[in-house]
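**Q** Dropping the sequence and predicted coords here.
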Amino acid sequence: GLKLIDDTIEIGEEGDWTPRSELAKRDATRILGAHKYSEDEARKAAEELRQRMARPPPPPTLDGMGGMPAWVTIAQQLPTGREQKAERKKLFDNLMDINWNGFLSLAEVDKGLSVHFKLISGDPIATKYCKPAILRAFQAAKNCSGNTEGENEHYVTRGEFRLLLVFIQRYFELFAAFKRLDTGIDQRINYDEFKMAMSSLRGWGVVVRNPAKEFGKMDHDGGGQVLFDEFSEWALKRGLELVDDEPEEGEERLLRLPKR
């Protein structure tokens, strides 16, 4: 029979081991390198896996093109062009629309991006830090077609998918800027962090002459902390550009979104 060791590895009487998850399978293969080990060796491997899985993920790295976070670089490669319809269809059908119903939920988009980015970068948590940006892009894309009947109101349709990818590119870019300003790594920007970022903002095409006034425009509730949705709304209006490229067709729609 099989025994459970540390919720990670099962071993049999002959020394065969079976990882309990895909993550454990990948790491266990790296650690053990074979399929027959003693119970003591399996226990040791299980403990090492348990410790690895308990560690917090590393912070996002600036290892993409031009010092950009890798997830921004990958997002820039999403098939957003009108001529890339076949690539978009493949991404929609094969990675995102797991229910084959022609609609994408937020969970499906999140999961599909995670798989897509992992296939390109090899990083299983490439989009882990990007959930606020994914949420904003999803909310902006759904209902872009104007059809809010039935399922259309709550999901992104096939006809809205290209705009979803365009919005993901833009919000990933803005989220990278937000993360650079957020020196406290608490998913918020306070006034001191904003004031210290004047040089960076100038480099991104935004000149702030009155930091206190501009911060007040972002801080809608006056709480002294700016979240990503507040920052991104402000940054879109100010034309903040972290990536020096031409705007994608449809990107201008983000400027017409309803105010929070």
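**A** Perfect, I can see it now.
**Q** use CA for all of it now, contacts and neighbours both
**A** Noted.
**Q** Tell me which other helices or strands the longest helix along the chain touches.
**A** With secondary structure taken from DSSP state H, the chain has its longest helix at helix 161-181. Helix 161-181 is packed against helix 70-75, helix 131-141, helix 228-238, with contacts defined by 3 or more C-alpha pairs under 8 Å, 6 or more residues apart in numbering; DSSP states H and E.
**Q** Tabulate the ones you listed in a markdown table, adding columns for distance to residue 213 and mean neighbour count.
**A** A markdown table is the format used below for these (distance: least, C-alpha to C-alpha, whole Å; neighbours: other C-alpha atoms under 10 Å):
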| stretch | distance to residue 213 | mean neighbour count |
| --- | --- | --- |
| helix 70-75 | 29 | 22 |
| helix 131-141 | 25 | 20 |
| helix 228-238 | 12 | 18 |
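**Q** any chance of the ones you listed in JSON lines, with distance to residue 164 too?
**A** Converted to JSON lines, those look like this (distance: least, C-alpha to C-alpha, whole Å):
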{"stretch": "helix 70-75", "distance to residue 164": "12"}
{"stretch": "helix 131-141", "distance to residue 164": "5"}
{"stretch": "helix 228-238", "distance to residue 164": "16"}
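**Q** Out of these, flag the one nearest residue 221.
**A** Nearest of the helices and strands packed on helix 161-181 to residue 221, taken as C-alpha to C-alpha: helix 228-238 at 10.0 Å.
**Q** orientation of the closest one relative to helix 131-141 in degrees?
**A** 60 degrees (axes from the mean of the first three to the mean of the last three C-alpha atoms, to 10 degrees).
**Q** Now do helix 228-238 and helix 161-181, the angle between them.
**A** Angle of helix 228-238 versus helix 161-181, following the same axes, to 10 degrees, is 100 degrees.
**Q** which strands and helices sit next to helix 228-238?
**A** So helix 228-238, by 3+ C-alpha pairs under 8 Å, 6+ apart, packs with helix 131-141, helix 161-181, helix 211-218.
**Q** putting a second one here so we can go through both:
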Amino acid sequence: MAQRLTKDECRKLFRQFDNGNGILSLAEIDRAIVFWHPEFGTNRQAMIRAFKAADTNGSGFVEFKEFHRFLDLLYYYNQLSNLFRQLDTNKDKRISFNEFKQGHELIGYSSTDENSLRQEFNRIDTNHGGYILFDEFCIYMAKKKLQ
């Protein structure tokens, strides 16, 4: 799924995932990805985030017209999740300031000044909990990509 699928390939994959009603629930996608694409199945955070973002009409399901977007987002969020795990050296599913300081270059932030690093960390930590959570990280990286 790393390269973009044709419309026919996408339709075939959608049919594999679908239980026959023409829409995909999160449970259907979860089961199908674990079965057909296990490389993404272990990354539930990325899958959930991609599912929510692809559901553009807010129905709680992914329709065929949203499915291609889901696949693109799944790939993107999987990459972000891998990067997040590299930064999260103690594996507690959040990034502390020290972890950010050690790995800030992985996200393209080159300053080594402690104050500058703290300001950037605080900008990412939008809930001010003292840690960067995966959702905060995704939002930050998406904004960075658009710059």
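**A** Thanks, I have the structure now. Keep in mind that what you see is a predicted model, and the values were worked out from it rather than measured.
**Q** Relative to residue 98 of the first structure, which of the helices and strands packed on helix 228-238 of the first structure is closest?
**A** Among these, helix 161-181 comes nearest to residue 98 of the first structure, with 14.7 Å by C-alpha to C-alpha.
**Q** and the closest one, which stretch of the second structure?
**A** Mapped onto the second structure using TM-score structural alignment, helix 161-181 of the first structure covers residues 67-87.
**Q** mind checking the SS state of residue 80 of the first structure?
**A** Recorded secondary structure, residue 80 of the first structure: coil (DSSP: H, G, I helix; E, B strand; the rest coil).
**Q** That one contacts residue 167, doesn't it?
**A** No - counting by C-alpha atoms under 8 Å, residue 167 is not a contact partner of residue 80 of the first structure; they are 9.6 Å apart.
**Q** so residue 211 of the first structure touches residue 193, yeah?
**A** No - the criterion here is C-alpha under 8 Å, and residue 211 of the first structure misses it with residue 193 at 10.7 Å.
**Q** More neighbours: residue 80 and residue 167 of the first structure, which one.
**A** residue 167 (28 against 23; other C-alpha atoms under 10 Å).
**Q** how close does the more buried one sit to residue 220 of the first structure?
**A** In this view, residue 167 of the first structure and residue 220 of the first structure are 23 Å apart by C-alpha to C-alpha, to the nearest Å.
**Q** same deal with residue 46 of the first structure?
**A** In this structure, residue 46 of the first structure and residue 220 of the first structure are 49 Å apart, going by C-alpha to C-alpha.
**Q** Just want to know which of these two has more residues nearby.
**A** In this view residue 46 of the first structure and residue 220 are compared by other C-alpha under 10 Å, and residue 46 has more residues nearby, 24 against 14.
**Q** Can you tell me the SS state at that one?
**A** Assigned state for residue 46 of the first structure: helix (three-state reduction, three-state DSSP).
**Q** what's the counterpart of it in the second structure?
**A** Correspondence of residue 46 of the first structure to the second structure, assessed by TM-score structural alignment: none assigned.
**Q** I figured residue 46 of the first structure hits residue 11, correct?
**A** No - using C-alpha under 8 Å, residue 46 of the first structure makes no contact with residue 11, being 10.5 Å away.
**Q** So which of the helices and strands packed on helix 228-238 of the first structure is the most surrounded?
**A** With neighbours defined as mean count of other C-alpha atoms under 10 Å, those peak in mean count at helix 161-181, which reaches a mean of 24.
**Q** OK, contacts around the spatially most central residue of the second structure?
**A** Per C-alpha atoms, centre = their mean, the C-alpha nearest to the average position across the second structure is that of residue 77, at 2.2 Å. Contacts for residue 77 of the second structure (C-alpha atoms under 8 Å, 6 or more residues apart in numbering) come out as 46, 47, 49, 50, 138.
**Q** What does the last one correspond to in the first structure?
**A** Just to be clear, that refers to residue 138 of the second structure. By TM-score structural alignment, residue 138 of the second structure lines up with residue 232.
**Q** same deal with residue 24 of the second structure?
**A** When the first structure is aligned by TM-score structural alignment, the residue opposite residue 24 of the second structure is residue 104.
**Q** can you give me the strands for the first structure?
**A** 3-5, 9-11, 17-19, 103-104, 156-157, 189-190, 225-226 (DSSP state E).
**Q** can I assume the match of residue 138 of the second structure is in contact with residue 172?
**A** No - using C-alpha under 8 Å, residue 232 of the first structure makes no contact with residue 172, being 10.1 Å away.
**Q** Okay, residue 134 of the second structure and residue 80 of the second structure: tell me how far apart.
**A** Distance of residue 134 of the second structure to residue 80 of the second structure, given as C-alpha to C-alpha: 9 Å.
**Q** Residue 71 of the second structure too?
**A** 14 Å.
**Q** same deal with residue 43 of the second structure?
**A** Distance from residue 43 of the second structure to residue 80 of the second structure, counting by C-alpha to C-alpha: 11 Å.
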